[in-house]
Every structure is written in C-alpha cells, then in structure tokens.
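1. what's the 3D shape of this:
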Amino acid sequence: MAELIAGAFFTASFERFFKMILSGDILKFVRGKKLNDGMLKKFKTMLLSVKALLNDAEKKQISDPDVRQWLEELKDTMYHAEDLAYEIETEALRCKIEGGQSGSRIFQVFNFSSRFNIKNLEDRIVEIFHTLEGVVSQKDLLGLSPSEGVHQNRSSSSSPQLLPVEEESDIYGRDHDKTVIVKLLLSDADDDHDDVVGSNKISVIPIVGMGGIGKTTLAQLVYNDANVVKKFDLKAWVTVSDEFDVFTLTKTIFETITVQKDCSIKHPHQLQCELKKAIEGKKFLFVLDDVWNENYNLWDNLRSQFTFGASGSKIIVTTRNEKIGSMMGTAPIHYLGIISDEDSWQLFAKHAFQKIIDRSALQEFEEIGRNIVRKCNGLPLAIKSLGGLLCSKMHIDEWEDILNSDTWKMQECNILPALWLSYNYLPPHLKRCFGYCSIFPKDVEIHKETLILLWMAEDLLRPQQNMTLEETGEKYFNDLISRSFIHHTKDFSCPDIDHYHMHDLVNDLASFVSGE
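-> The predicted structure follows:
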C-alpha cells in the first residue's frame, strides 16, 4: 500500500521536475553546450507522453499490481533524471557566478567555464531517454491511455451548487449527543459511580467512538457552549495522544488556566503546589482529548493533582478505546455513533453546494451525491472531505467518476477511501504541500505562518502573478482547509485566536503519501 500511495505523490513531484527541466537556466546551459537539439526535443516529447499517462496510471494502480510496478520503475528513472537536472542547474549557477556575466554572454560562460564533459552529459540524457522510452512502451500492454486533461467539453454546463446554505454550525446529527453531555456538565448531582478524590467529587465523562466519527468536534461543541462557559471558573483543553506524560499534561493545564506561556517550573512537586493554588476552591472543566494510554497508574497520578478543585468539577475524556473510557470514567461511557443518512447529506451539501443554480440541474447532482455520501458510512470526516473535493467539480461525469472509483474497494490499509479520493484529486502543487505536512507529529498545532515559510524554503510554492510567495502560501493553506485536510477551529473564550491542526487519520494519509 505504501508503494501505491507514494506513486500518487510522485505525480506531484513529476510536475515540478517537468517545469524545472524546461526552465530558463537549464535550457540555456544545455543549448550552450551545443548538445544534439533533436535529442532535446525528443526528451521533451517523452516527458509530455509520461505526463499524459500519469493520471490514468494512478487510478488503475489500485486494482492492478502491474501498473503499480510500472509507476515504481518510472519513479526510479525520474529520480535519476531529477538528479541530473539539479546537477545542471547547480553548474549553470556556478558558471554565472564565476563568469560574472549575464545577458548575451551567458552562452560563452557556459561553453568555456563549465566542468561538465559534453559527451558524458549527452550520454546521460540519452540513457534516461531510452529508459523512459522503454517504460512508456509498456502502456498498451497495461491498458494505459493519455489523460483527457481538464474537463472542458463535458455534457453538463451547470455548476453543482445548491440553494444557499444558512450560516449555521458545521455539525449535524449531534444535537442529542450535545444535550446529554451538557446535562452531565451542568449537573451537580452525585455520579452513579463513587469516585471520591480527597473530599470532592470530580466527574469524568468519557466519549468513545471510532476515528473520524467526531469525538473531538463534540467535545469542542460542549466546551464552548454558553451555559457551560458560565458554569465553570476555569477551563483547559489538552490533547493527550500516544504519550501520557503526567508532568507535561499538568504543565499544559497549569499554563492554560493561569494564561502563562512556557512557565519555567521544572520540578513536579513545585508544579503540583502551583496547580493547587490555581484550582483550589474553583470549579474547573478539563478536556483530555484523544487518550490512547491504558496505564491506570499514570491516570491516577494525574487525577490526584486535581483534588483541590471545587465539588462539581468535570473532566471530559475522548478516546477510541472502550477500555480507556471504562478505566477513566466515573459517568457511563457516551458512545458516539455514525450520523444518519439525512444528516450526512446535509453535512455534505453544506460543503459541496454553495451557490444558487436552477433546480433541474440540482436534481441530477443530488442523486449521485446521495449515493456518494452513503459510501462514507456516516463518518463526518469522510463526508466533509468529499464535500470539499466535489465543491470544485462542475460536471456530472466528474461526480460519477468519484462514485464509481475503485478506491472505494481499498482494503490494504487503514486510510479512509474518501480521504484517499480527496487527496488523489488535489492539484499537484497541493499534493506536495500536503505531503510535506507529515513532518508534524499527530495532535500538534500547526502554525500557519511557520508552515508557509517552510513551504517557501522547500520551494513548494508556484509563483503567481501579482501575488507574493507568502500570499500564494496562504492561498494553498486555505485550499487545504476547504478540503478538510487542515482543520480550523476557534476557542470561543479567545475568539481572535485561530487554531489549526490535522486529524489523526489525515496525518496518517500525509505520512503515507510522503513515503520515505
């Protein structure tokens, strides 16, 4: 499966390589070396042939291991070509610097100061060309056909955009779940399970459900509820993930409730004393999001530090693991299930349809859209991702391609088919930028400005007319948000602060597509 997804990432890399090999300095250098011009034209034509086959190969590799192997061979060859291109680019730059020349004399600089051996350079280009020629010659045996390109002459001329959706919450089918959790948070009644911590009662409410079901979203919904905000003196949200480090979690909670950044406390006992001062006699609400560790002793150690909070303090725990929910919870586990077909459709429609069109066009898109939504099996993450993808698809046969894709049959890995489809239909420049996001560990907040600077440093942004690179990076970032690859949230207690993160399953996808 890793080879399959790496093949899609390679397509994005190929797009960048194609533009690099035909860039100004490389062409000037090669022509300045007076290489066989006919070979250069053949090489360019061969690259165009490869480019035309990639889209079809990406789709067919899912069900055809021979096509997958074909992509691997092509990838190896293109890596050699990319190495050569970088060598030429570096040598061209060296010649420029050492010659101190520009303009009409650049060819003379290339001719007389280059360390490249002309024969060796031409031999390497010819070798790569013949290897590519051999790979491309297999296309008929594999049933690969050139891409049709952009959908310009499709049967439908209308855009699949619904009646305007009212500005409302992006959450569907969770009204009952929210009511149950809020009621538990607002209640001061004793829990059904005795869990006396010191002299106070602290309720621990576990929310359990599969990945992508919306546990974190539900927790955020109740955490920011107006009545809940009024109820508690102190609030803190901590993403726990794989490592359950008691000191780190305690420090994060302490920094949040005291509005400190990077507090200098390094000794656990000192931190515990400071936390006691901060929470003593106050009613708090803490959220421990995405807990994976089953070690009861670690949990008991963390919980014991909250004994000085006022009676009625609450802790919400979200986890995929029922055993963890039972271990940590004092209230019964709240199991979060899939959302209904109608709620799934409403969530999808909000993301896929955004403007008014005539109802006759809408009916055709709605029929296919509902069939697509059913394949998402009530998972909000999958539904939002496909809605973001199809928002930009303006033709009915594009929607049919998604519905009938072999990707839905994927069983080799834990990547959601809907996420893989959404990734596969990203434009190449966004594929590279998304794959780069795999450098971020799970549950780490993404800082937009930092990520854009990293994209710039890695030369992943394509310059656009009348836009700075920073503006281009911001556009890419917003495009990934619109496709649900990056999630944007706000803490209603600090509405001016934006928070960005990747869902665990999306992070898994980024790691897969970036490969090795």
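2. can we go C-alpha only for contacts and neighbour counts from here?
-> OK.
3. which residue sits closest to residue 54, ignoring its sequence neighbours?
-> Leaving out its chain neighbours, the residue that sits closest to residue 54 by Cα to Cα, 6 or more residues apart in numbering is residue 11, at 6.7 Å.
4. and if you look at residue 245?
-> Spatial nearest neighbour of residue 245, excluding adjacent residues (Cα to Cα, 6+ apart): residue 298 at 7.9 Å.
5. Equivalent analysis for residue 172, please.
-> What sits nearest to residue 172 in space, not counting adjacent residues and going by Cα to Cα, 6+ apart, is residue 343, at 5.5 Å.
6. name the helices or strands packed onto the helix or strand hosting the one you found?
-> With the criterion set as DSSP states H and E, the secondary-structure element containing residue 343 is helix 341-352. Contact analysis of helix 341-352 by 3 or more Cα pairs under 8 Å, 6 or more residues apart in numbering; DSSP states H and E lists helix 359-375, helix 380-390 as its packing neighbours.
7. contact partners of that helix?
-> Under the contact criterion Cα atoms under 8 Å, 6 or more residues apart in numbering, helix 341-352 has outside partners 160-162, 165, 170-173, 370, 373-374, 378-380, 383-384, 386-392.
8. Taking helix 359-375 as reference, get the angle to it.
-> Calculated by axes from the mean of the first three to the mean of the last three Cα atoms, to 10 degrees, helix 341-352 forms an angle of 120 degrees with helix 359-375.
9. Report the buried residues of helix 341-352.
-> Of the residues in helix 341-352, those buried by neighbour count under the rule 16 or more other Cα atoms under 10 Å are 341, 343-352.
10. here's the other one to compare against:
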Amino acid sequence: MAEIGGMLAAAVLKAAAGKVGDAIGNRIMLQWRFGEDLEVMRDTLESIEAVMEDAERRSIEDASVRLWLKRLTRASYDISDMFDELEAKTTKQSALRKFKVLNPCLTLAPKVGMAVKMKKAREKLNTISNDRHNFCFTAVPQVIDERETSSRVIEADIQGRGQEIRKVIALLTEANTSSEFIILPIYGIGGIGKTTFAQLLFNDTHFKYYKKAWVYVSQTFDLKKIDDSITSQLQKEQGQLIDTQEPDADVPASKKILIVLDDLWENDDFKLEALKISLKLIGSGGCKVFVIATTRDADIAQKIQTTEAYKIEPLSTDMCWTIIKQIVGFDGRSDKETLKDTGKEIAKKCAGVALAARALGYMLRFRNFNGWVSVKDSGIWNVSTSGYTTSPYDNVLASLKLSYSSMLPYLRLCFAYCAIFPKGHKMAKDDLIYQWVALGFINPSDDVSSWQHGGNCIEQLLGMSFFQHSKSPSIEINGIRQIPMNVRLHMRLQK
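-> Reported below is the predicted structural model:
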C-alpha cells in the first residue's frame, strides 16, 4: 500500500505555497529583496499543485511516483521552515529598528545566509518540478463539494447485530449454570464493530440490574489501572441498585456483576493470568461475575477465555448498504435510482466492516454519480496492504485511505498532525484547535473564524470515523467545559 505520507504531499505543498503567497504580499518581508525568487517559486508551486491529484492517484501502484511525492514533501517542509525563519528574523529586525539599535552592517550576514537558502530551495523545487514531466501527470478537476467542510454527520443507527446480541446473552446464560466466573472474549478484525457490539450488550435490558464497569484497556496494559477503574465504578453503582431489586430475582442484583474490557492487546501469558485472577477475586464474596473482553487477536481470546470465545461476524452487504444510505441521505436524493447499483457495488467492498461503511458513506455524501463511480473503480481496492497476500484488513484500510485522499489539503494536515498521539489518546477539542491554528493549518476566512473552521474540521473527522467521542466525562480547562475525543489511527501517517 502506498505510504500515506505520499498523500500528505498535497497538504504540505499547499501550506508552503500559502507561505510564499503571504511573503509576496508582505512589504516588510520584501525588504529582503527576494521578490523575483518568490514569484518564480510561487509559479512553480502552482504548476505542481495542478497535477497533485493525478500524482497521488498513481502513487498507489507506482513506486517511482511515491518517491517523487516523498521528495516533494521534504522540499515543501523545507520551504515552510525557511519562511518561518525569514519571518522571525524580519520581525526581530523591525523591532530593533524601531528602537534605533540596529547597526546596518549587522544585517548583511543574515541576508547573505537567507539568500543562499532561498537559492537552494528554488533549485531543489525546480528539479522536482522538472522531474514531474517524466510521469506525464494531468490536471484533474477537484470533485469535492465545498459544503462537506461544514456538514454535520448523523451517525448511522446500529445495524444487523440484534440476533448476535441474543446469541451472546444465551452463551453467557448457559455458562452461568456451571460457573460463577465467566470470561467471554469477542474478537474480530479492527473496525468490524467489536466495541459497538460490547456497548449494545452492556446496555441491554438483560443486564439492567447488574452492577457494571466498563474499562478501555488499550495497547498499554496496566493491571493496577484496570483494577482501580473497576473498583471505583462498582462502588459507585452499589447504592444505585438497592432500591431497584426485582422481587423474583434468583440472585440479588448487587450480587451480579458485568465487566467489559474493551480493546485488549496484551498477549503475555503471565499478565493475562494475573488479569484473570484479579477479575475472579471480584466475585470472591459470592458474586456472579460476567466479563466480556474485546480483542482483535484470536490467540489472546483463547488465552483469556473461560468459555468459548465469540468471533463477531461481518455485516451483510445489505447491512453495509443500509449504513451508507443512511449517512448519504439516500432516500431524499433525486438521483437515488441512478446511484443504487453503484452503491451496492461499493457496499460489497466494505467486506462487512461497519467502520468502512461509515467512512465511505461520509465520503459519498455530496458526490454525484460520476463521483460514486470513481470510488467504485478506484485502483486502491486492487492493492493489497499486507504484501503479496490478501488480508481482511485490505478493504478496511483501502476505504479509509479513500476517505483520507478525498479530504481537502488543510484537513489532511490537521489529521496527519494527530499521528503524534497514540491510538485511543484523549484530546480536548479546544486544545487541538489551538494547536492547529498555532501551526497555521487552519486560517480564518471572510465568513468563518479560525475557531469555527477548527470546529468544522473536528466534525468532519468525527463523521469519517477518524475521531470518536471519548466515553470519559467532560473536563474543564480554564473554566471551559470540554468533551474529550479519542483518536482512531487506522493508518500510519508518515512524512
């Protein structure tokens, strides 16, 4: 699979071009007398920008194009850094001149040094620009509807899991007859809906009178943290169940416990055994303990199970198509009959993965028939992400990559920046927007402030399933209530 870093090239190039444009329009910056260099650099960047969509599309299968994009990305970063340095030096000199402490002789060395950097940057960019002719790239018109930048996505209703929910509850009930302590793992590939499935179980009326605890385990396994979280949640619920006991219940409600361990990655036998012992001790006072653990790894599921693990099944193509239809507002579209067959073909490519269906639905939301066909026929679907053999992950990552490639350049930068956070990291919305603005990824327009623009970016990333709302309670920063979000990094982003 082509590196996502190659697809980041357009966003980085756009940022560099913006800094060149700002420098051209800044009279103070032009005191450095780089006007001609700036004009040439701007024209070169504009020429490259015109063919970027074709270059990114071809990078999927062509290693030489990926290498060209990688060089372009590095050059664009260098240009951005150079203008940051130029702006800093200009600001410093302006301040010194204001207080009449600037010796004209001291300005020569910085100008010479910056002139050398400017020349090298321009030559490198010219070389990359000339190399593009070897690939015969063509300019492709942008098909993304601008309305998408401000659209609010209503997440599709949960589809196709009702029968499975009943089946898992039956398995737990059957295991309950022979054991007071049960661990039932639920496993399957990433994005197939394990967490959502566990949430449906957690909130099912069958467990209405149970004491319950939900723990997000993540790739960083910390047994003490897991124990503390379970203990605090169960203690909090203890008092809430006293007055809700059903008179004909066979076991007091307070003696039934449901624990969900979501996203378990730990594969070490000793640590998993310690976890099982810790969970079993919770029921040492005569409680019946039911544990549901979600994991991607069948081996982990087998190691921790006390009753046979449940492999979550892919959704049917019809269910994936239903999710897509709900997100794109299919029933209200005038062209729905034209789109139906193409939409069903796209739904097949989801491989029964809910995450893929949601991501594709959001991407198709404002596209016309030709846009839907381009998604269906994209070469991304034909490239294995796992080497020479196919993998269940291939279509999932392909759908997410299509979503990523459909983003406008500034949104790619915003999401790529989040690669500094690990999967599942909780971010405060306001903090993230502050960081995007400070880095120059988002800027105000005549109609929208930087703050509103940042909010729109977050809404889009939530809708595309690259972010998700955290289950943690809201927090306050500087007196402002904020709802944390989790990062879902299904792709490794590289420069």
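11. which residues in the stretch 151-300 of the first structure form strands?
-> 196-197, 200-201, 203-208, 234-241, 284-291 (DSSP state E, counting those that start in this stretch).
12. Among those, which comes closest to residue 2 of the first structure?
-> Residue 2 of the first structure lies closest to strand 234-241 among these, at 23.8 Å (Cα to Cα).
13. Could I get the contacting residues of residue 434 of the second structure?
-> Residues near residue 434 of the second structure by Cα under 8 Å, 6+ apart: none.
14. That one maps to what in the first structure?
-> In the first structure, the residue paired with residue 434 of the second structure according to TM-score structural alignment is residue 453.
15. Same check on residue 93 of the second structure?
-> Residue correspondence, TM-score structural alignment: residue 93 of the second structure in this structure matches residue 95 in the first structure.
16. May I have the residues that are in contact with its match?
-> The neighbours of residue 95 of the first structure, taking Cα under 8 Å, 6+ apart as the test, are 109-110, 113-114.
17. so which of the helices and strands packed on helix 341-352 of the first structure gets nearest residue 289 of the first structure?
-> Between residue 289 of the first structure and those, the shortest gap by Cα to Cα is with helix 380-390, which sits at 16.8 Å.
18. mean shift of the closest one relative to the second structure?
-> Here the mean offset of helix 380-390 of the first structure against the second structure after fitting is 0.9 Å, by mean Cα distance after the TM-score superposition for the first structure.
19. Can you state the residues of the second structure onto which that helix aligns?
-> With TM-score structural alignment applied, helix 380-390 of the first structure matches the range 354-364 in the second structure.
20. Identify all contacting residues around that stretch.
-> Counting by Cα under 8 Å, 6+ apart, 153, 155-156, 191-193, 315, 320-321, 323-325, 327-328, 347, 350, 371-372, 395-396, 399-400, 402-403, 406, 463-465 sit against stretch 354-364 of the second structure.
21. Mind doing that once more with 6 Å?
-> The set of residues external to stretch 354-364 of the second structure that reach it, using Cα atoms under 6 Å, 6 or more residues apart in numbering, is 191-192, 320, 324, 327-328, 350, 396, 399, 403, 464.
22. Looking for the alignment partner of residue 223 of the first structure in the second structure.
-> So, by TM-score structural alignment, residue 223 of the first structure is matched to residue 202.
23. what does residue 42 of the first structure give?
-> With TM-score structural alignment as the criterion, residue 42 of the first structure lines up with residue 40 in the second structure.
24. The counterpart of residue 58 of the second structure in the first structure: neighbouring residues, count only.
-> The pairwise alignment with the first structure assigns residue 58 of the second structure to residue 60, based on TM-score structural alignment. Other residues within reach of residue 60 of the first structure by the criterion other Cα atoms under 10 Å amount to 20.
25. three-state assignment of the closest residue to residue 60 of the first structure other than its chain neighbours?
-> Nearest non-adjacent residue to residue 60 of the first structure, counting by Cα to Cα, 6+ apart: residue 67, 6.6 Å away. Using DSSP: H, G, I helix; E, B strand; the rest coil as the criterion, the local structure at residue 67 of the first structure reads helix.
26. Tell me how far the corresponding residue of the first structure for residue 336 of the second structure lies from residue 355 of the first structure.
-> With the correspondence set by TM-score structural alignment, residue 336 of the second structure lines up against residue 362 in the first structure. According to Cα to Cα, to the nearest Å, residue 362 of the first structure stands 11 Å off from residue 355 of the first structure.
27. ok so, going back, Serialize the helices and strands packed on helix 341-352 of the first structure to JSON lines and add fields for mean neighbour count.
-> Putting these into JSON lines (neighbours: other Cα atoms under 10 Å) gives the following:
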{"stretch": "helix 359-375", "mean neighbour count": "16"}
{"stretch": "helix 380-390", "mean neighbour count": "26"}
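28. Please identify the buried residues of stretch 310-320 of the first structure?
-> Of the residues in stretch 310-320 of the first structure, those with enough neighbours to count as buried (16+ other Cα under 10 Å) are 310-320.
29. same deal with stretch 174-185 of the first structure?
-> Across stretch 174-185 of the first structure, burial judged by 16+ other Cα under 10 Å covers 174, 177-178, 181-182, 184-185.
30. Just name the closest of the contacts of stretch 354-364 of the second structure to residue 134 of the second structure, please.
-> Residue 134 of the second structure lies nearest to residue 403 out of the contacts of stretch 354-364 of the second structure, by Cα to Cα, at 28.3 Å.
31. any idea what the closest one aligns with in the first structure?
-> With TM-score structural alignment as the criterion, the equivalent of residue 403 of the second structure in the first structure is residue 422.
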